[in-house]
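Participant: Take this sequence and fold it.
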Amino acid sequence: MIELTVALVVFLFPLAYSPGPGNMFFAAYGARYGVRATLPATTGYHVATWLVTVAIGFGFAVAIRHAPGLFLAIKWVGAAYVFSLAWTFLRAGLIAGVQEARPAGFLDGVILLALNPKAYLIIALMFTQFLSEAQGNRTMLVLWIATVFTLNNLAAFLVWTAVGERIAARLRRESSSRAINLIFATVLAAVAVWMMLR
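Facilitator: Sure thing, here's the model as predicted:
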């Protein structure tokens, strides 16, 4: 189990820590609200991550493979959701008197993961590499792989959120709050475009 875990973490490191849509989402929210305010969304995302990873490990990937239209629908709905989050930042940055954008909550984190079909592909790829050759109790292996994957991903997101918070702390001034909101809206819109094009 130790050898499997080490190999899994090495395999996941570049996937988890490279700038992908989830990392950019949490970096933007960390920059805007700080690490503490993003913890509900981070928790929601990773509870959903663990559940989806377990489901795929036990065969959810088969349903996606036999229903390619489902994958496409999830992709477009997910992109639309992230665009809507970008729009809240944009409105807060451009229109005087509009309610300030709020921190993402637990449900936002769940939705972000659920509507990110690329996460499903990464998880399915991980299981093809680490479950097919594994020996022993398959149920325990699926649960262990899902747990290691989720904790590794959580660590990466916390790093990106903290980096976003540190960068924003250097730039934050009252007069620049609208510009910062525009930057965050642009980052989230870019995440949505990435989700559509991948």
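
Participant: For the rest of this, base every contact and every neighbour count on C-alpha atoms.
Facilitator: Fine.

Participant: Which positions in the helix or strand hosting residue 84 come out as buried?
Facilitator: Using DSSP states H and E, residue 84 sits within helix 68-94. Using 16 or more other Cα atoms under 10 Å as the test for burial, helix 68-94 gives 71, 74-93.

Participant: same question, stretch 93-104
Facilitator: Buried residues in stretch 93-104, counted by 16+ other Cα under 10 Å: 93, 101, 103-104.

Participant: again with stretch 27-47
Facilitator: So for stretch 27-47, counting by 16+ other Cα under 10 Å, buried means 27-35, 37-47.

Participant: which helices and strands does the helix holding residue 84 pack with?
Facilitator: helix 106-114, helix 117-130, helix 177-197 (3 or more Cα pairs under 8 Å, 6 or more residues apart in numbering; DSSP states H and E).

Participant: just how off-centre is that helix within its chain?
Facilitator: 13 Å (Cα atoms, centre = their mean, to the nearest Å).

Participant: Next, the angle from it to helix 106-114.
Facilitator: Between the axes of helix 68-94 and helix 106-114, defined by axes from the mean of the first three to the mean of the last three Cα atoms, to 10 degrees, the angle is 140 degrees.

Participant: Need the residue closest to the centroid of this structure.
Facilitator: With distances taken as Cα atoms, centre = their mean, residue 22 lies nearest the centre of the chain, 3.0 Å away.

Participant: Here is the second sequence; please produce its structure so I can put it next to the first one:
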Amino acid sequence: MPELTPLALYLAAASVLAITPGPGIFYVAARTLAGGRREGIASSFGTGLGGMIHVLAASLGVSAIVLESSELFSALKLFGAVYLVWLGFRTFQAARLKGATGGDDGAAVGPVGPRRAFREGVLVEALNPKTAVFFLAFIPQFVNPSAGLVALQFVVLGSVSIALNTLADIVVAVVASGIQDGAAARPGLIRRLREASGGAMIALGVGLALAKHPAA
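Facilitator: This next block holds a predicted model:
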């Protein structure tokens, strides 16, 4: 298993990376502002599960196969990009529609429920090939081959990273929920925050679509 000092360095690095804004954080924020704390926390666990899919795939060598194939990488990248842009556009459009109608009713702009928020969170993370690139580039630096059980070390370290990411997402959900509650009398502010979250997801989706193959 990883030694104490490298593990401490890993925890420090993983903690910094966990609070770095990415698709998961923006989705959790948008979902919380639209559907409340329950949906935000559900989406946080969804992104966590999506991340674990990458961890397990990387430990089994599946991610390496995907990244070695420019066709597979491009396919996953485009699926993820389209999904992010669609979620971002839906979030932005819903915020504008709510601002135009001035109400909280209507399925198009209201909560989607924790289950759907969870499923969408899984897809947001699982369809992001940059997550696979990250795990394959970052975690092996802290694996100790001489200790044996390399795959198990990878899964343990990856699980720690996912736990930190999920914790950061939950904090975002709680903070966004507090903002939502505090700004209940200022619907314009909530609308602008939702629009910003939607715009950020669209931008991240476009950035993902333009991402180059790691070997390029």
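
Participant: what's the mean distance for the helix holding residue 84 of structure 1 versus structure 2?
Facilitator: Once superposed with structure 2, the aligned residues differ from helix 68-94 of structure 1 by a mean of 1.9 Å; criterion: mean Cα distance after the TM-score superposition for structure 1.

Participant: Structure 2: matching residues for that helix?
Facilitator: Residues 70-96 of structure 2 are where helix 68-94 of structure 1 aligns, with TM-score structural alignment as the criterion.

Participant: how far does stretch 170-185 of structure 1 stretch from start to finish?
Facilitator: One end of stretch 170-185 of structure 1 to the other measures 19 Å (Cα to Cα, to the nearest Å).

Participant: Where is the longest helix in structure 1?
Facilitator: helix 138-171 (DSSP state H).

Participant: Tell me the buried residues in it?
Facilitator: Of the residues in helix 138-171 of structure 1, 141-154, 156-166, 168 count as buried by neighbour count, 16+ other Cα under 10 Å.

Participant: ok, the buried residues of stretch 93-104 of structure 1 vs residue 63 of structure 1, which is closest?
Facilitator: residue 104 (29.9 Å; Cα to Cα).

Participant: so what's the closest residue to that closest one other than its chain neighbours up against?
Facilitator: Distances taken as Cα to Cα, 6 or more residues apart in numbering place residue 41 nearest to residue 104 of structure 1, at 5.5 Å, with adjacent residues excluded. Counting by Cα atoms under 8 Å, 6 or more residues apart in numbering, residue 41 of structure 1 touches 104-110.

Participant: Which of those residues are conserved in structure 2?
Facilitator: Of these, the ones still in contact in structure 2 (both residues aligned by TM-score structural alignment, their matches' Cα atoms under 8 Å) are 105-110.

Participant: how about the nearest residue to residue 156 of structure 1, chain neighbours excluded?
Facilitator: Ranked by Cα to Cα, 6+ apart and with sequence neighbours excluded, the top spatial neighbour of residue 156 of structure 1 is residue 17, at 5.4 Å.

Participant: Same check on residue 201 of structure 2?
Facilitator: Counting by Cα to Cα, 6+ apart, the nearest residue to residue 201 of structure 2 once its immediate chain neighbours are dropped is residue 88, at 4.8 Å.

Participant: And that neighbour, how far from residue 197 of structure 2?
Facilitator: Distance from residue 88 of structure 2 to residue 197 of structure 2, by Cα to Cα: 7 Å.

Participant: Pull the number of nearby residues for residue 62 of structure 1.
Facilitator: Applying other Cα atoms under 10 Å, we find 11 residues neighbouring residue 62 of structure 1.

Participant: thinking again about what came up before, secondary structure element holding the residue nearest to the centre of structure 1?
Facilitator: Assessed by DSSP H and E, residue 22 of structure 1 sits inside helix 21-33.

Participant: equivalent range in structure 2 for that helix?
Facilitator: Residues 23-35 of structure 2 are matched to helix 21-33 of structure 1 when aligned by TM-score structural alignment.
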